[in-house]
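**Q** Quick one: sequence plus predicted model below, questions after.
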Amino acid sequence: MVEQALRMKGLTSAIFSQVDEMRKAELAKGKDVITLSIGSPDMAPAQHIVKALVEAANDIGKYGYTLSKGVPDFLTAVANWYGQKFGVKLDPEKEVHSLIGSQEGLAHISLCLTNPGDIVLIPDPGYPIYSAGPLMAGAELYYMPLKRENDFLPDLEAIPESVLKKAKIMILNYPNNPLAAVASKDFFTKVIEYAQKYSFIVCHDFAYSDLVFDGYRPESFLSIPGAKDVGIEFNSLSKTYNMAGCRVGYIVGNAKVIELLGRLKSNFDYGIFYPLQKAAIAALTGPQQCVIDTSMKYQIRRDIIVEGLNDIGWNIDRPKASMYIWAPVPTDQSSVKFAADLLYNTGVASIPGVAFGTFGEGYIRFALVQPENRLNEAVRRIKQWIG
């Protein structure tokens, strides 16, 4: 008999699994399903990235362990990229560490910084790993509501001081998944003040740093004075360079935190396959027109969904960044029931907002991971059903 460990009881993928099973059931019936549920990029990496990967993969001497920190050229490429993009000065040796995808780092960081009973401040709605990692570490979760009336930013003043005194980590994510919300320099400055006052570490997930629209430029948390004293930033090549399956990410920022995570990872893994790191170096140091092109494609996709659905009175905000649309449920149904009806009636698969937390109820998330013709078809079907 297999007995589940107690730490597993807080982990669930129920709603995500439920949605995917419904999607598969519709496909099995022969239905043409337009999948806007899973946020997996459908675009390919630029050719110079693929070329670097292939050339390195053909080097039979590069199939050994690389060790978890990352090869020096990769660490330097990350540091230089941050300096050029955001004006953040990083020491490649002490302030950069590779990750097997940014999610891996987010999963493990609580093991480095919390003891059972410590509090981790979690955004709600939020990406599921933000909760899963602390739960596995035995930490307690305090959910920070992200509400539209507060621009989907946590209300720091609403967090009880008793909670702040026990907090060891605050997790933030801007540009945001699933909300497609953004944060200002003023907000990050206030977060740093709180972190300094209450001695917690800020973990900022910056995975959507380059999927930006209409000239918007996001702030790196580390670009704010004092941020490196209290924080770290996670980033990834998955979305920026369409390399999601490669699982190449990194953590930058506070040297002590990075040393702790590096020590943990040295016991957990042997690093990223060398050819993948070579591809990542090519991405970070090579021509950046591919990033601009990717962002523009997402902007066009955003406009198809937002403008098309606003035409029928479905009031959806036009996000400045990310690859998602956070849409209020236009009926009096729950987000799960509406997402199911949307799938059954139109063949358009989405994720109900409650999958991301209690405060996600009342919304659904569309991922902009289909080409323009499919998104136009999705809008046509929805208009026919609702309009």
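**A** Arrived safely.

**Q** only C-alpha atoms for contact and neighbour calcs from this point on.
**A** OK.

**Q** now for the strand or helix carrying residue 325, which elements pack on it?
**A** In this assignment (DSSP states H and E), residue 325 forms part of strand 324-328. Here strand 324-328 touches helix 289-310, strand 363-367, going by 3 or more CA pairs under 8 Å, 6 or more residues apart in numbering; DSSP states H and E.

**Q** next structured bit after the helix or strand containing residue 267?
**A** Using DSSP H and E, residue 267 sits in helix 255-268. The C-terminal neighbour of helix 255-268 among helices and strands, as given by DSSP H and E, is helix 274-285.

**Q** about what we covered before: hey, what's the angle from the strand holding residue 325 to strand 363-367? Just curious.
**A** If you take axes from the mean of the first three to the mean of the last three CA atoms, to 10 degrees, strand 324-328 sits at 160 degrees to strand 363-367.

**Q** Show residues contacting strand 324-328.
**A** Strand 324-328 is contacted from outside by 39, 177-180, 302, 306, 315-319, 362-368, using CA atoms under 8 Å, 6 or more residues apart in numbering.

**Q** One more pass at 10 Å, please.
**A** Strand 324-328 has contacts (CA atoms under 10 Å, 6 or more residues apart in numbering) with 36-37, 39, 176-181, 298, 301-302, 305-306, 309, 314-319, 335, 351-353, 360-369.

**Q** Filter the residues you listed down to the buried ones.
**A** 36-37, 39, 176-181, 298, 301-302, 305-306, 309, 314, 316, 318-319, 335, 351-353, 360-369 (16 or more other CA atoms under 10 Å).

**Q** what about versus this one:
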Amino acid sequence: MTEDFHRIRRLPPYVFAEVNQAKAAARAAAEDVVDLGMGNPDSPTPPHIVAKLIEAVQNPDTHGYSASKGIPGLRRALAGYYSRRFDVDLDPDTEIVATLGSKEGLANLAAAISSPGDTILVPNPSYPIHQFGFIIAGASVRSVPHTPDEAMLQALDRAVRHSVPKPTALIVNYPSNPTGLMADLDFYRELVAFAKRHSIFILSDLAYAELYYGERKPPSILQVPGAREVAVEFTSMSKTYNMAGWRMGFAAGNKRLISALTRVKSYLDYGAFTPIQVASAAALNGPQDCIEDMRRLYRERRDVLVKGLHQAGWAVPVPEAGMFVWAEIPERFRDLGSVEFSKLLLARAKVAVAPGLGFGEHGDGHVRIAMVENTQRIRQALRGIRHFLQVDNGGPATASASVESVKS
């Protein structure tokens, strides 16, 4: 019966489902699979944040409905973070709204600002909600290059000239999920100038702002003078403080967009559980050494993973930021596509990765490898991959052979 529902018809089959099914089957057969597929942090939330949650939840006054836009103390804490980190002063009452994770915030803003027939510009590949949040809302999506460079700017110019109606908004995500690419302030200046010329909103996803490995820190688009006239930015507690399951994020920036998101949310939710908001404020206001600990952990994992893949003969880039390696499929398996290659890697190497097709058709030549296991498990995964790539040279060269290998 779901074929009758228009919005469901616009959603393709879930790309990750085939790999997830194969992974479940392998585990049901008692196979030890190293899961580097989902970007789910494996480290615990820092103790002082958990302690604040416990303290708050013991107060019965916190057990009722909360504030949909976020309790005032939490919004002030996010404003403090932007002031310290980016030297950007935000009004916590009119320029910040708390969300149930950045994913929910993006989806609800899509519902607030787009209608059937609207065009939204989305990098391809990119995180699925960037595209499908707007597709669910009824809008049309036009793909643009994912690289923060002249190629994207030229594609944006073509999109504005040739899209009818003119695009409503542009999504950007740097550091990028899945590619790990970073943008600089010069690129954001160009982007803001472009958006102002054409009266287009910019929605920036900055979920990986604190997960970087060199001296260069990811900037905020809101650092560009005048950016708040056209831009809103989404951040998240998930990766910065290992709070993925807590579902706490934020939108900040353009007052009109923040007002629209706040109004839609007021009809849909009562906000996150108050103790979670209190603990999130404590995270933002409290000691930040846990963030550097998190960076060191992921940097060590990144270095082990990249070095091991290179030694196995799989040339992959070294990500500057994020928690993923965006790896081009080795040449002799490239014709398989990312879904069949991911299933083959699971069957032969006992390693689960995310097929690049799940991030857009232009990602189909890649897989995303998440750094979400400890170094011992990563080394185990590397042994399986090395054996698969270097010893099993009789591997399949066609998709049909790949399917048979998974079945066998």
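**A** Yes, it's here. Remember, predicted model here, so these are calculated numbers, not experimental data.

**Q** thinking again about what came up before, now tabulate the helices and strands packed on strand 324-328 of the first structure in TSV and tack on distance to residue 201 of the first structure.
**A** Shown next, in TSV, are those (distance: least, CA to CA, whole Å):
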stretch	distance to residue 201 of the first structure
helix 289-310	30
strand 363-367	29
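
**Q** Tell me which of the ones you listed lies nearest to residue 263 of the first structure.
**A** In terms of CA to CA, the element of these nearest to residue 263 of the first structure is helix 289-310, at 32.8 Å.

**Q** so how much does that closest one differ from the second structure once superposed?
**A** For helix 289-310 of the first structure, the mean deviation from the second structure after alignment is 0.7 Å (mean CA distance after the TM-score superposition for the first structure).

**Q** which of the residues in that helix are buried?
**A** Going by 16+ other CA under 10 Å, helix 289-310 of the first structure has these buried residues: 290-291, 294-299, 301-302, 304-309.

**Q** Next: stretch 109-121 of the first structure.
**A** In stretch 109-121 of the first structure, counting by 16+ other CA under 10 Å, buried: 109-114, 118-121.

**Q** which among those gets closest to residue 243 of the first structure?
**A** For these, the nearest to residue 243 of the first structure is residue 109 (22.8 Å; CA to CA).

**Q** give the contact list for the closest one.
**A** By CA under 10 Å, 6+ apart, the residues touching residue 109 of the first structure are 133-134, 137, 169, 203, 257-258, 260-262, 264-265.

**Q** Doesn't it lie inside a helix?
**A** Yes: assessed with DSSP: H, G, I helix; E, B strand; the rest coil, residue 109 of the first structure lies in a helix.

**Q** Could I get the full set of strands for the first structure?
**A** Along the first structure, the stretches classed as strands by DSSP state E are 34-35, 96-99, 119-124, 140-145, 167-173, 201-205, 231-236, 249-253, 324-328, 348-349, 351-352, 363-367.

**Q** Tell me which of those sits nearest to residue 243 of the first structure.
**A** Shortest separation from residue 243 of the first structure across the strands of the first structure is recorded for strand 231-236, at 8.8 Å, computed as CA to CA.

**Q** average distance between that closest one and the second structure?
**A** Compared with the second structure after fitting, strand 231-236 of the first structure has a mean deviation of 0.3 Å; criterion: mean CA distance after the TM-score superposition for the first structure.

**Q** before we move on, back to that, out of the strands of the first structure, which gets nearest to residue 89 of the first structure?
**A** Taking the strands of the first structure one by one with CA to CA, strand 249-253 is closest: 9.4 Å.

**Q** Relative to the second structure, what is the average displacement of the closest one?
**A** Looks like 0.4 Å for strand 249-253 of the first structure (mean CA distance after the TM-score superposition for the first structure).

**Q** same for that strand, what does it pack against?
**A** In this structure, strand 249-253 of the first structure makes packing contacts with helix 72-86, strand 96-99, helix 102-113, strand 201-205, helix 227-230, strand 231-236, helix 255-268, judged by 3 or more CA pairs under 10 Å, 6 or more residues apart in numbering; DSSP states H and E.

**Q** switch to 7 Å and redo it
**A** Other helices and strands packing on strand 249-253 of the first structure, by 3 or more CA pairs under 7 Å, 6 or more residues apart in numbering; DSSP states H and E, are strand 96-99, strand 231-236.

**Q** With the second structure overlaid, report how far the first one is off on average.
**A** For strand 96-99 of the first structure, the mean distance from the matching residues in the second structure following superposition reads 0.4 Å, by mean CA distance after the TM-score superposition for the first structure.

**Q** Fine by me, thanks again.
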